[in-house]
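A.B. asks: turn this into a structure:
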Amino acid sequence: MWIKEVWNKIRKGVKAGMAAVKESTTLTDNKVVRLISDFESSTERKWMIIGDQYYQVDNDIKDRKITKKLANGQMVEETYKANNKLAHAKYKNQVDEKIAYLLSKPVTFKTETQDKNDSYIEAVKDILGKNFQYQLSSLGYEASNKGIGWLQVYINEAGELKTMVIPAEQCIPLWKDRTHTELDTMIRVFPTQVWEYDTRKTITNVEVWTEEGVTFYRLDGKLLILDYERSNDNGGPVAHYKSDGTWYSWGKVPFIPFKNNRIEKPDIKFVKTLVDGYDLSRSEAANYVEEVKNLIFVLKGYGGQDITEFMRRLNEDRAIPIDDPEDGGVDTLTPQMDITALREHYEQLKRDLIEDGQSVNKDLDKFGSAPSGVALKFMYSGLDLKCNLMETEFRMGFEMLLWFVDEYLKLTGRGDYTQIEMEIVFNRDAAMNEAEMIENCNNSKGTISDETVLAHHPFVSDVEDEMEKLAAQKEKTEPQWDKVPPVKVGEVDGEEE
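C.D. replies: Reported below is the predicted structural model:
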């Protein structure tokens, strides 16, 4: 008997504990404000801003100042000195190269039994629209520069399923699991401008998306104000989409992550110090060339004078007044700077950027002006590895997107395709040795099918269209007299039975 009593107490304690945990994880206004504040000051968001900044080639070198410390400890800028700020687009080129290689060519949708599921493929293409490839490229840039890209799914007023890319710096995801595969809540924070009479004012909008619906707020300082009109419709709360005057929920948070890699880090994190070092080295080389005609001045009888004033007057007037030519004077020395060592330093930085940034090695001294297939594979090995990681994450994102597409097809009565497996095939835009590929295609005829040969021919973009053109061409060129006319059933010696 006492065992049963103990067991009941344990069960009650567990239920109370679970209720307390649920209560502690429930989002309140104060918790939302705290989450927004923590995210805006987080290292994660900082790297998102840096990635976008460096993609626009607004490198840190542009903020560089040459300063000196005075006797009183004050730091002052030496504006008379050469201060070249050479910002290089190394990082931007790497991101463009990656997106162009992986996401510039149209993707292919593939099922196990292609012929039987053509209707499903066409339905998916129709729903995603012809701009889906553009959205994939936008997600690629978002993921590369910010570590993760977000695609929002919604149904518009016409009842059509649409998707929209949301800037990652506006999104605060709350995950259900440690591996970040399922969303519990999404908080979106973004500014908009409104007019109050003749004054333009910026307001901060907050959207809290859950599995059941969405609530709209405005953030005023640290005060979260409910937007009642947007959060309610006909006296009831809004959900995810509206159909026939009634609000419905997906049962999932309608935001889909497209990650750059498993750790959700932007590409800039791995190369920023190298880019900064390269900018600095090249800027210093430019400063050396420009600085006072490469001369060091030896001042005689100029003790106790302000050297800064001397250099300023020299740069502005290109002359030095000497009061007493017997006691004073100016001599010059030509400094010897090891330009070879400086050049080797930034050339090594360039090689490190290629290796650590996993970009294409375009060193023609190693591969020649027309590299072969093996050399091309070696040149693209780093880029292939980086794109493989992004492709894996994007496949997962596409699977999540496909769930919403399947649900929409069921909602609109266009069929239930949930049991059909579909995958997305990324067609990479790799450089190739065309002459070598054409030779290989010609040598393969008779060994493999013509369709396979055409699929690998560099001049063919649509295999089915090319097969039809070849068949039509063959029919035109074949002599008509060589064809045996068909014999009708029942005809014997030109007479019908």
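
A.B. asks: switch to C-alpha atoms for all contacts and neighbour counts from now on
C.D. replies: Will do.

A.B. asks: run through the residues that contact the closest residue to Gln135 other than its chain neighbours.
C.D. replies: Distance criterion CA to CA, 6 or more residues apart in numbering; nearest residue to Gln135, sequence neighbours excluded, is Val165 at 7.0 Å. Val165 makes contact with Gln135, Ser138, Leu139, Gly149, Trp150, Leu151, Gln152, according to CA atoms under 8 Å, 6 or more residues apart in numbering.

A.B. asks: closest to Glu391 among those?
C.D. replies: Distances from Glu391 to those, taken as CA to CA, are shortest for Leu139 (11.8 Å).

A.B. asks: need the residues that contact the host helix or strand of the closest one.
C.D. replies: When secondary structure is defined by DSSP states H and E, Leu139 falls within helix 132-146. Residues outside helix 132-146 that contact it (CA under 8 Å, 6+ apart): 47-49, 51-52, 55, 95, 99, 103-104, 106-107, 148-151, 164-165, 167-169, 258-260, 265-268.

A.B. asks: now show me the structure for the sequence below, then we'll compare the two:
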Amino acid sequence: MITPQEIKAFLDTDKSSKTKQFARTGQRYYDGEHDIKKYRIFYYDADGNLQEDYTRSNIKIPHCFFTELADQTVQYLLSGKEKFVFSQIPALQAELDSYFNKNEDFISELNDVLTDAVVKGFGYLYAYKNAEGKLAFQCADSLDVVEVEGRFTSDGRDYYIYRYVQRKNLQGDVVARIEVFDDTQVTYYTQIADGLPQLDETAKPNPRPHVLYKKDNDDSTYWEGLGFIPFFRLDNNRKRISGLKPVKELIDDYDIMACGLSNNLQDLTEGIYVIKGYEGENLDELQLNIKTKKMVGVDSEGDVEIRTIEIPTEARKAKLELDEKSIYKFGMGFNSSQVGDGNITNIVIKSRYALLDMKCNKLEIRLKQFLRKILKVVLDEINQEQGTAYQQSDVCFRFTREILTNATDNAQMDLTKAQTKQTEVNTLLNLMSQAPTEQLRKDLCTLMDWDYDELKDKFPDNPEEALQTAQRALDEVQPSE
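C.D. replies: Next up is the predicted model:
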């Protein structure tokens, strides 16, 4: 077991890592806390000293492009209404449905871990046994999880450390709970502020096995370890970098341009005051009087003239449009506000989803690898409980995505398909009238989605003769007057 000193060292190192620092930035931008919130305006006073300007407008409006880009990725990847875990073995499929496809709790947690992966660069699912004794999964905040490799520990074993804030004590210090997991048990600690972790005396037993349970009509407590560290990590990319990385500077520039335009409109609507004959010494006081009291005193020969200037809105609008286009391009997202030529066909719609499709394709590969790791422990549990020998090769993953489509295009496509099918049917019928063969009949049944074995006895032996007989019967009919 690792020592409290080791635990503190690992926590301190992780806290200062560049990966976690940018993960926090990604979470901050996802929550709308952009750098523009810290924007300050300064000026040099009459003595040449740098001062913060509290009189000018300093509008701080974050534009949450990253929130939209992240949610687009997750929701588009999981947009299919069909199940995503498949097996050709009916009994196994039923079990997989209960664990994955029809398990609303799992789908909700999968949504959260995908969001963590895109926003922070990586996300974790924590595995545990629920009240029914089955494996269940819960998203763990990736900012609170620390992975420790065995080569860095005193006992040579791998660990996962999960630290989260519980409360503040009477002195105002943060009290955190620390859980140290290995492949058989978890040990609980408490940490006050940045002090040395101490064993949690309120946790009984401590260390605690992964699973504690009781049997019917038995007061004894039984325990078992899962046999693996119950954390599974999903990476956004090879370097575990947040999806914010390619677009952060573009979003910051958009915030500055948009807020700068708002500040100009706020400050320059009343124009610039030109003071003639002013003999005062305090220009700061003059500026304050104009802004707050709307008046200023001058001598008998003085005058006040208000001049307005034209705000360069067109240049700012062009820059904002360029930034917005670049954000969706390099963020690989779908710009729903994009204006086209009015001819929105399915081809145009699919082309606008091209970048988002590309990004989701890359993430889907890592998601399938992630689910394979989870599937392994789920299959082990199913095989142990039911005495089966299911394998990974019995299961596959398939994600379908849904996009908006043009109803007119869809109707035209359906009409074209129907006409094509009708042409094929007519061709087969003409061939059958000339040279009836079993293969042509099978082809017709396949085309019409019929069961050939049920209909083969109902086909006429000689279609041409049957047609002539029918024609003669029609000729003998006397029309009624």
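
A.B. asks: now the TM-score, please.
C.D. replies: Once superposed, the chains reach a TM-score of 0.77 (TM-score structural alignment, normalised by the length of structure 2), with 410 aligned residues with a CA RMSD of 3.0 Å.

A.B. asks: aligned counterpart of Glu142 of structure 1 in structure 2, please.
C.D. replies: Under the alignment (TM-score structural alignment), Glu142 of structure 1 maps onto Asp116 of structure 2.

A.B. asks: identify the residues contacting the spatially most central residue of structure 2.
C.D. replies: The residue lying closest to the centre of structure 2 (CA atoms, centre = their mean) is Val74, at 2.8 Å. When the contact criterion is CA under 8 Å, 6+ apart, the partners of Val74 of structure 2 are Asn111, Leu114, Thr115.

A.B. asks: helix, strand or coil: sort out the aligned partner of it in structure 1 for me.
C.D. replies: In structure 1, Val74 of structure 2 lines up with Ile99, judged by TM-score structural alignment. Classification of Ile99 of structure 1 using DSSP: H, G, I helix; E, B strand; the rest coil returns helix.

A.B. asks: cool, Lys105 of structure 1 as well?
C.D. replies: Under three-state DSSP, the three-state class of Lys105 of structure 1 is coil.

A.B. asks: quick one: it from Leu183 of structure 1, how far?
C.D. replies: With distances taken as CA to CA, to the nearest Å, Lys105 of structure 1 is found 30 Å from Leu183 of structure 1.

A.B. asks: over to Trp195 of structure 1?
C.D. replies: Using CA to CA, which is the criterion applied here, Trp195 of structure 1 is 35 Å from Leu183 of structure 1.

A.B. asks: looking at those two, which one has more neighbours?
C.D. replies: Comparing Trp195 of structure 1 with Leu183 by neighbour count (other CA atoms under 10 Å), the higher total belongs to Leu183, at 20 against 9.

A.B. asks: tally of neighbours for the closest residue to that one other than its chain neighbours?
C.D. replies: Nearest residue to Leu183 of structure 1, sequence neighbours excluded (CA to CA, 6+ apart): Trp175, at 4.6 Å. Counted with other CA under 10 Å, the neighbours of Trp175 of structure 1 add up to 14.

A.B. asks: again with the one 10 residues further on
C.D. replies: In terms of burial, Thr185 of structure 1 registers 21 neighbours under the definition other CA under 10 Å.

A.B. asks: does it touch Phe255 like I think?
C.D. replies: No: with contacts defined as CA atoms under 8 Å, Thr185 of structure 1 does not count as touching Phe255, sitting 9.4 Å away.

A.B. asks: quick one: the top helix by length along structure 2 to structure 1 mean distance?
C.D. replies: Under DSSP state H, the helix in structure 2 containing the largest number of residues is helix 354-386. Between helix 354-386 of structure 2 and its aligned stretch in structure 1, the superposed structures give an average distance of 1.3 Å (mean CA distance after the TM-score superposition for structure 1).

A.B. asks: which is the next helix or strand following that helix?
C.D. replies: Sequence order places strand 396-397 as the next helix or strand after helix 354-386 of structure 2, per DSSP H and E.
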